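Visitor: I'd like to go over a predicted model; first the sequence, then the structure.
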Amino acid sequence: MSKKLLTAAVAAFFFTGCSSQPPANSNNLCSVFQDKDGWYVAAHKVHAKYGIPIDTAMAILAQNSKLSTQDNGLFDGLTSAVGLGNEGFLVVSDEIWQQYKDEAGTFLSDRGSFADALDFMGWYMNKAKERSGVALCDAYNQYIVYREGFEAFNARTYTAKDWLLKEASEVRTRASEYRQQLLRCNLY
């Protein structure tokens, strides 16, 4: 095997190993947790730590990343152009990511780690409750705060963004479906 071919094979293996493939069926949370066993454990740890509903946090992540760290194409380019970090499962500003790491004491956190992304969601959802009065179980408004930030949410600038209101409705519906699915899951 030529040196160039070997180098290409190693690089391909490395880069595909660094991204997370989406679950086979992201519309069913039981299937997601069966596919990604470590995610189930991480979700329960974050629920215990922050008191967030698993269904709400997972619905937000599903809307945001399709539960994958794969390249999101045009969306990634747009988020980079406006100063948002688009690595891994999260699309958040580098500033808010750093604030999370500082306040939560998670200096080695990585947006490409599902457990770290979910921990961020727990922290951020509690900030939304504290700073914007959004209940932890309010998937619709938690999603809007996540996408807009606290100040924009509090100023209600999102009301003119039909696309965002539609996405928030999708998150609310998915969270409700996830909640019902979790009640029927028999994972362990």
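Guide: Perfect, thanks for sending it.

Visitor: hey, let's count contacts and neighbours off CA atoms from now on
Guide: Noted.

Visitor: which residues in this protein form strands?
Guide: 84-85, 92-93 (DSSP state E).

Visitor: quick one, helices of this protein?
Guide: Assigned by DSSP state H, the helices in the chain fall at 3-17, 29-35, 37-50, 54-65, 74-81, 94-104, 114-132, 139-148, 150-154, 162-184.

Visitor: Tell me which of those lies nearest to Pro23.
Guide: Of all the helices of the chain, helix 29-35 sits nearest to Pro23, with 5.5 Å by C-alpha to C-alpha.

Visitor: Included below, for side-by-side comparison, is a second structure:
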Amino acid sequence: MNFSRVSRLGFSLVLIVIAGCTTAPPSDLDNICAIFDEKKGWYKSAKKSAKRWDADIPTMMAIVHQESKFEAKAKPPRKKILGFIPGFRPSNAYGYSQALTGTWERYKRDAGAYGADRDEFDDAIDFIGWYNKLSYKENGVSATDARALYLNYHEGQGGYARGTYKSKAWLVGVANKVHARAGRYRTQLQGCKSRLDAANKGWFDWF
């Protein structure tokens, strides 16, 4: 038996398993504490974005849930031709945040995040914090108003200001669901925040 070859194969399988564990969605999407416990590093990334952009962690996480269900490589479903033939995707939205290519490029320029990728959670959550900050600057929406922030996120700040969502009852319904989820996440986070903060302290944070 060629043990060198077996070793290389075993190492490759380990890398595949690790990659799968890293990009797979959390097991429990309805509990923010369980999400942060399972996905090591996500809380630190969310907290960093919240501090940088004066954003709200539960609101940002509720938006990620709505946009991608925490799927790293999520894309909009293809349109159906004649009801069954897969056609083009309706947009170039991609990743955890479902950010459009043009908006993502603007974020990279504005935030100085030139190496950011839409399928990396830390970049995606920072993008959402940045976008929510724009909604505050342009439309005065507070960091915890998940309903209005999601409407800005979906329609753009200009569309929100013009009230384009008012003729879209389905979108208002979705925004209400995002707001409700953000509220649940916020209540849950209150019960585990101190533990998460302690677990994510760096060495210098103890002094």
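Guide: Nice, I can see it. Model, not experiment: these values are computed from the prediction.

Visitor: hang on, the earlier thing: got a markdown table for the helices of structure 1, with distance to Glu87 of structure 1 too?
Guide: Formatted as a markdown table, the helices of structure 1 follow (distance: least, C-alpha to C-alpha, whole Å):
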| stretch | distance to Glu87 of structure 1 |
| --- | --- |
| helix 3-17 | 14 |
| helix 29-35 | 21 |
| helix 37-50 | 18 |
| helix 54-65 | 10 |
| helix 74-81 | 9 |
| helix 94-104 | 10 |
| helix 114-132 | 10 |
| helix 139-148 | 15 |
| helix 150-154 | 21 |
| helix 162-184 | 21 |
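
Visitor: could those be laid out in JSON lines, adding mean neighbour count?
Guide: Conversion of these to JSON lines gives the following (neighbours: other C-alpha atoms under 10 Å):
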{"stretch": "helix 3-17", "mean neighbour count": "11"}
{"stretch": "helix 29-35", "mean neighbour count": "19"}
{"stretch": "helix 37-50", "mean neighbour count": "16"}
{"stretch": "helix 54-65", "mean neighbour count": "23"}
{"stretch": "helix 74-81", "mean neighbour count": "13"}
{"stretch": "helix 94-104", "mean neighbour count": "14"}
{"stretch": "helix 114-132", "mean neighbour count": "21"}
{"stretch": "helix 139-148", "mean neighbour count": "23"}
{"stretch": "helix 150-154", "mean neighbour count": "15"}
{"stretch": "helix 162-184", "mean neighbour count": "17"}
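
Visitor: Could you check how far the residue nearest the centre of structure 1 is from Lys3 of structure 1?
Guide: Against the mean C-alpha coordinate of structure 1, by C-alpha atoms, centre = their mean, the closest residue is Leu61 at 2.9 Å. As judged by C-alpha to C-alpha, to the nearest Å, Leu61 of structure 1 and Lys3 of structure 1 stand 40 Å apart.
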